[in-house]
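Student: Structure here, sequence nowhere to be found:
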């Protein structure tokens, strides 16, 4: 999901993501993943960039992945050889996109946009490279000027995350995990699927009990970004479940955000505000201290500001966590 101007504007357009400051600058679940057991069969999986299957004679065991995708695989029981993309914060704590990955144990080829240690990657002897795919970009977080060189070392697979529904995207990640040896019928994975369904049910139940007007935003120094729900899969899912989300009047040309100056942040009424918590966004504490117009919003004065993640970990556990956060905010909030 994109961020402001990469020029940040182009990057924002791809990802919808204000939290992507981690691209420009350098929910936890303690359960261990189910361990996978590749069975020696041939491997085949669709690369959604080209629409063609990537085929290998055996299931690869030396896989390198974009951090967010690796986090989803980990939830299903697949561990990768190395990751690239936002993995740790400056204090060593996991980035939001790392999900439940044991970041202290990971080989990280690059932690920020433009970072990818090709020499270290080659030394790993990779068999497969997997990443997300946004329209207008190639493999997410793989430097375009070295893509050909990188893909000459191992075939790449891109999973489309900008257009499909969150259910479809999660299913694709689960399918990749299964192709790499995960047992989707394990007790842990079955419980994760049930948890996702229950989380969706909790959102629907909260809406039925107490309809509220909801605003999803990201906050940067240049202003407040109003999220356009149809272009963010977790928000689109929430709308499907009945959440009354504000739809901005004038989203940008890529249809992700409407930017409001700090003088005009009261343009839209809302009972509850969900604030993007990805790395790079201003925090609720920073906003209260630095932006009086934000502090004066009714939802802020009422303490009805909650977090959301525009780039969830696309596993059943990851999706459940995001829907649970939304359900919690709706349950706690009151009409104003």
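Tutor: Alright, I've got the coordinates. Predicted model only: the values in this text are computed from it and were never measured.

Student: contacts and neighbour counts: CA atoms only from here.
Tutor: Will do.

Student: neighbours around residue 295, how many?
Tutor: 17 (other Cα atoms under 10 Å).

Student: cool, residue 300 as well?
Tutor: 18.

Student: Report the secondary structure element holding it.
Tutor: Element membership for residue 300 (DSSP states H and E) is helix 298-301.

Student: I'd like the next helix or strand past that helix.
Tutor: strand 305-308.

Student: And for residue 274, the neighbour number?
Tutor: Under the neighbour criterion other Cα under 10 Å, residue 274 is assigned a count of 21.

Student: could you list every residue that touches it?
Tutor: Neighbour list for residue 274: 214, 215, 216, 217, 305, 306, 307, 308 [criterion: Cα atoms under 8 Å, 6 or more residues apart in numbering].

Student: Am I right that it sits in a helix?
Tutor: No. With DSSP: H, G, I helix; E, B strand; the rest coil as the criterion, residue 274 is located in strand rather than a helix.

Student: do you know how far it is from residue 323?
Tutor: Using Cα to Cα, to the nearest Å, residue 274 is found at 12 Å from residue 323.

Student: got another, please set it beside the one above:
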């Protein structure tokens, strides 16, 4: 890989990174240039609401429409978060269904048979189908300072932009609570009843889980946690300083393995790439593994060096939602799972 490529991580590379840590890194770094409606949680038809709609996104861009968007198209994970608040989208793009046709982990509780899937993999976005939906707004996340819209292909972004305004939710170099609050506000603006029991109970559960995780981390500071992702040739170790989930967990006191900045340089500051021969470089008591379809899952890893890791032998490997669904309902269990793992972990490193 050239020094120029190493110094500028492409969007494809970010697909592999901490908040988006996974198989895509190998492709980018190595030279691939190329509603459960929630009952009362939402109004039956947001478009029936009167008056104009205004929303300021994380780019500082204010979208203004004559009425509340009815035809919403969103990145799958964002659509799943909105669904938890009772907001139903018309179309999605991004990982939505697996090779066997089942819902992708990022689809959450979406009924994927009831949405138009415009693209299911990186760089796939059917602009003609998008136009046919007569979209009012496109909503997705952002993984850089520039406000690049996640999973909107570079080659067709201008055509897509002309069809509807966009809303970007930043998941770059901030703590999880920030995008959670932004999606909460967005859902409310779209018609969700965020004062109802479903929404408020989910938020309380998140706050309770955060308190539990803080207490667990404080009680067991010796427990070392590593965030990893597996591909056939490379094991990625994520740093915590860019990923919304890891930054937040760290703020609660979780003791993470932290590769030095020099080691993460090739990964754009997100991660360090290790060969499987060196997978034991960082001792850890708990390993959190990327749960997305593009990453090899722990039960499918056959490398002998992996099986020899102390945390693996101790059965202390848990999933990590590297691209968390940004609703309190979906994020509360992530905190509880990590807290439980720390509470129960044996010190093996």
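Tutor: Nice, I can see it. Just so you know, these numbers come straight off a predicted model, no measurement behind them.

Student: can you tell me which residues contact the corresponding residue of the first structure for residue 104 of the second structure?
Tutor: With TM-score structural alignment as the criterion, residue 104 of the second structure lines up with residue 95 in the first structure. Residues counted as contacts of residue 95 of the first structure (Cα under 8 Å, 6+ apart) are 86, 87, 88, 89, 279.

Student: ok, of the residues you listed, which one's closest to residue 260 of the first structure?
Tutor: The closest of the contacts of residue 95 of the first structure to residue 260 of the first structure turns out to be residue 279 (Cα to Cα; 20.2 Å).

Student: Help me confirm that the closest one is found in a strand?
Tutor: No. Using three-state DSSP, the assignment for residue 279 of the first structure is coil, not a strand.

Student: Residue 169 of the second structure contacts residue 55, correct?
Tutor: No. Judged on Cα atoms under 8 Å, residue 169 of the second structure makes no contact with residue 55 at a distance of 11.5 Å.

Student: Provide the aligned range in the first structure for stretch 151-169 of the second structure.
Tutor: The aligned range for stretch 151-169 of the second structure is 141-159, by TM-score structural alignment.

Student: any chance you could map the strands in the stretch 51-200 of the second structure?
Tutor: Along the stretch 51-200 of the second structure, counting by DSSP state E, counting those that start in this stretch, strands occupy 53-56, 62-65, 72-75, 91-93, 116-119, 137-142, 166-170.

Student: Could you pull out the buried residues of the first one?
Tutor: Put plainly, it is strand 53-56 of the second structure. Using 16 or more other Cα atoms under 10 Å as the test for burial, strand 53-56 of the second structure gives 54, 55.

Student: To what extent does that strand diverge from the first structure after superposition?
Tutor: By mean Cα distance after the TM-score superposition for the first structure, the fitted strand 53-56 of the second structure averages 0.9 Å away from its aligned residues in the first structure.

Student: Which residue range of the first structure does that strand align onto?
Tutor: Going by TM-score structural alignment: strand 53-56 of the second structure matches residues 43-46.

Student: what about the counterpart of residue 297 of the second structure in the first structure, distance to residue 217 of the first structure?
Tutor: Under the alignment (TM-score structural alignment), residue 297 of the second structure pairs with residue 283 in the first structure. In this view, residue 283 of the first structure and residue 217 of the first structure are 12 Å apart by Cα to Cα.

Student: for residue 264 of the first structure, same thing?
Tutor: 14 Å.

Student: Could you identify the longest helix within the first structure?
Tutor: When the first structure is parsed with DSSP state H, its longest helix is helix 187-209.

Student: Can you name the residues that contact the residue mapped onto residue 212 of the second structure from the first structure?
Tutor: Taking TM-score structural alignment, residue 212 of the second structure has residue 202 as its aligned residue in the first structure. Contacts for residue 202 of the first structure (Cα under 8 Å, 6+ apart) come out as 324, 327.

Student: Same check on residue 57 of the first structure?
Tutor: Counting by Cα under 8 Å, 6+ apart, residue 57 of the first structure has contacts 41, 42, 43.
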